[in-house]
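1. sequence? don't have it. structure:
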């Protein structure tokens, strides 16, 4: 029977210290006295501890794990599948191998450590897409390796984060409608579902307030279920705006389908703008005007940050990298002036 791998928490329990202290000592990070550092290293050696990635494929430069919650993947293509593809390309350029792990809802709820982490198969971990803070705290305590948060920001963690420019992107999309003469503009997105959707909402508010336009509660429209994040048909308001800005292109596509089903033409009667420049399951034939996310650049930034951390080239505090995109004209916006 194979011997169970020694974890950082095992060493911490033996010495009566925290897992973070053990991790810092073994990585020669600041904040640990030399005396305690030596005790930790001696105990690690006695217990047969092996740093992540040293037992498996030792000659490989870096082995990176990618963790994504199941709800983000859907039944087919999705934004995160595309982002993972870009990440694979970016990591291959640095002679890295990726291990992909899907986090099940019950595993997230019960804070189950991914096998690729507990078995020391990887050197670093990229968490792609926002997950619960309880699970992230468990990873911070138990993983014992560098981490990157991709496509979400968590200020309470000292971790590198790479995100798209959600605030400015949605500000740009909303301003585009305003410049086209629209004054009655609704926002479609479940604001409490994620920080990214909330940041985009605040970008919408910034543009509306800058131009002195009316904000209505009925024009803030839910677009997905809580928990599963499944996109639903937005409920059209009684007092219709002349335009909608949507937190993602998939929502924009579903909205256009709903508008057409209710007798509205896009863009002749109503204009629609999206975000992402990616629709994984199109349900309309209209080319959507959108703020395009630069996925290759996001993937490149994430790959460079995690490799730098794994190789010990950067031991400073976590950094936030904000990647800008650009407005892409489609056929879903009509000028009123």
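-> Thanks, I have it. In this text, all values refer to a predicted model and were calculated from it rather than measured experimentally. Residues are numbered from 1 along each chain as shown.
2. only C-alpha atoms for contact and neighbour calcs from this point on.
-> OK.
3. show me what contacts the spatially closest residue to residue 109 that is not a sequence neighbour?
-> With sequence-adjacent residues excluded and distances taken as C-alpha to C-alpha, 6 or more residues apart in numbering, residue 109 is closest to residue 135, at 7.6 Å. Contacts for residue 135 (C-alpha atoms under 8 Å, 6 or more residues apart in numbering) come out as 108, 109, 111.
4. ok, structure two:
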């Protein structure tokens, strides 16, 4: 019996993804006219039987697109941050008449590089990946050929559009705020191996010190600090000298630093100032409330959907990295250095 020619056969012949073949044959946007022509030529030469099933008819009538949102179980658990981005993605897609499919990736799937089931079970037109999973796992998703946009993550090894916070400039502005209050002994605390964002915030911290002629004190840079009260307490106890201000990479670190300093008898901000990043719930419920860099999470989601829609229509354009601005929110946890110890 003669083998029936499939889309995968065409993809293998042209060394492109099956999804690109599907887009080309169904008339969907997302592939260039040259690719569409090559696919149709290969299909004819191989004897591919064009089908006029329901899926193709929907494509021909501009049926709503299906978008997948994928994240690790851990990222989905961070509801105060990524939860807000997810809600804005959901609303933006609904406003555009598009359908949203969601799947969380557990540790086993990440380790074994098992692709999300929804990519097999549904005709997915575009993928949004929320935060980090693993470089190998994200690369495997990108290699499906389905247009993909990364949200709050990027890597030199991942060739996909990214929507990012301008972490360097945001951290620069936060540390500049502390310097302009008269502080020169400024500590940095955060685990830079946890996220590229935290490495970029360390870069911004160092840029601000350099701009104002302040030599970084290596005793004040805690770039591998875990987000636990035990570790924050230990590093503050073992400091040979005490910083007059702390810049923390996120709300969790900022809340812990403020709490531990107060437990050890330091007055915030009278004796020491604290500034952090993200403007999450912890910075708002702390006493005193913590000065922070605000991220517009709703705009994050909107911009990700907008970029994915553009990418679907412009699949062969170069990869884009889009940096979103932050805003300094000054609260009660920072004070002028000249007022200290009066």
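-> The structure has been received and is ready for your questions. Note that the structure is predicted; figures quoted are calculated from it, not measured.
5. related to what we said a few turns ago, any idea what the residue nearest to residue 109 of the first structure aligns with in the second structure?
-> Using TM-score structural alignment, the equivalent of residue 135 of the first structure in the second structure is residue 137.
6. what about residue 191 of the first structure, neighbour count?
-> Residue 191 of the first structure: 21 surrounding residues under other C-alpha atoms under 10 Å.
7. so where is stretch 258-272 of the second structure in the first structure?
-> Going by TM-score structural alignment, stretch 258-272 of the second structure lines up with residues 256-270 of the first structure.
8. helix or strand for the match of residue 135 of the first structure, which one?
-> Assigned by DSSP states H and E, residue 137 of the second structure falls within helix 135-142.
9. what's next to whichever helix or strand comes after that helix, contact-wise?
-> Helices and strands here follow DSSP H and E; after helix 135-142 of the second structure, the next one along the chain is strand 148-151. The contact list for strand 148-151 of the second structure (C-alpha under 8 Å, 6+ apart) reads 126-131, 142, 160-164, 300, 304, 307-308, 311.
10. quick one, helices of the stretch 151-300 of the second structure?
-> With helices called from DSSP state H, counting those that start in this stretch, the stretch 151-300 of the second structure shows them at 167-180, 196-211, 229-237, 251-263, 281-285, 297-313.
11. what's the closest of the ones you listed to residue 5 of the second structure?
-> When those are compared by C-alpha to C-alpha, helix 297-313 sits nearest residue 5 of the second structure, at 26.5 Å.
12. from the contact counts, what lies against the closest one?
-> helix 82-95, strand 126-130, strand 148-151, strand 161-165 (3 or more C-alpha pairs under 8 Å, 6 or more residues apart in numbering; DSSP states H and E).
13. tell me which of those sits most buried.
-> strand 148-151 (a mean of 27; mean count of other C-alpha atoms under 10 Å).
14. once aligned, what mean separation remains between that one and the first structure?
-> Comparison of strand 148-151 of the second structure with the first structure after fitting gives an average deviation of 0.5 Å (mean C-alpha distance after the TM-score superposition for the first structure).
15. over to residue 69 of the second structure. Which of the three states is it?
-> Classification of residue 69 of the second structure by DSSP: H, G, I helix; E, B strand; the rest coil places it in strand.
16. what sits against the equivalent of it over in the first structure?
-> For residue 69 of the second structure, the aligned residue in the first structure is residue 66 (criterion: TM-score structural alignment). Taking C-alpha under 8 Å, 6+ apart, we find residue 66 of the first structure in contact with 98, 99, 100, 101, 125, 126, 127, 128.
17. am I right that the third one is in a helix?
-> Spelled out, that is residue 100 of the first structure. No: applying three-state DSSP, one finds residue 100 of the first structure to be strand, outside a helix.
18. map it onto the second structure.
-> Aligning on TM-score structural alignment places residue 100 of the first structure opposite residue 102 in the second structure.
19. burial of that match, as a residue count?
-> Residue 102 of the second structure sits with 14 neighbouring residues when counted by other C-alpha under 10 Å.
20. now do it against residue 13 of the second structure, distance only.
-> 32 Å (C-alpha to C-alpha, to the nearest Å).
21. no more questions from me, cheers.
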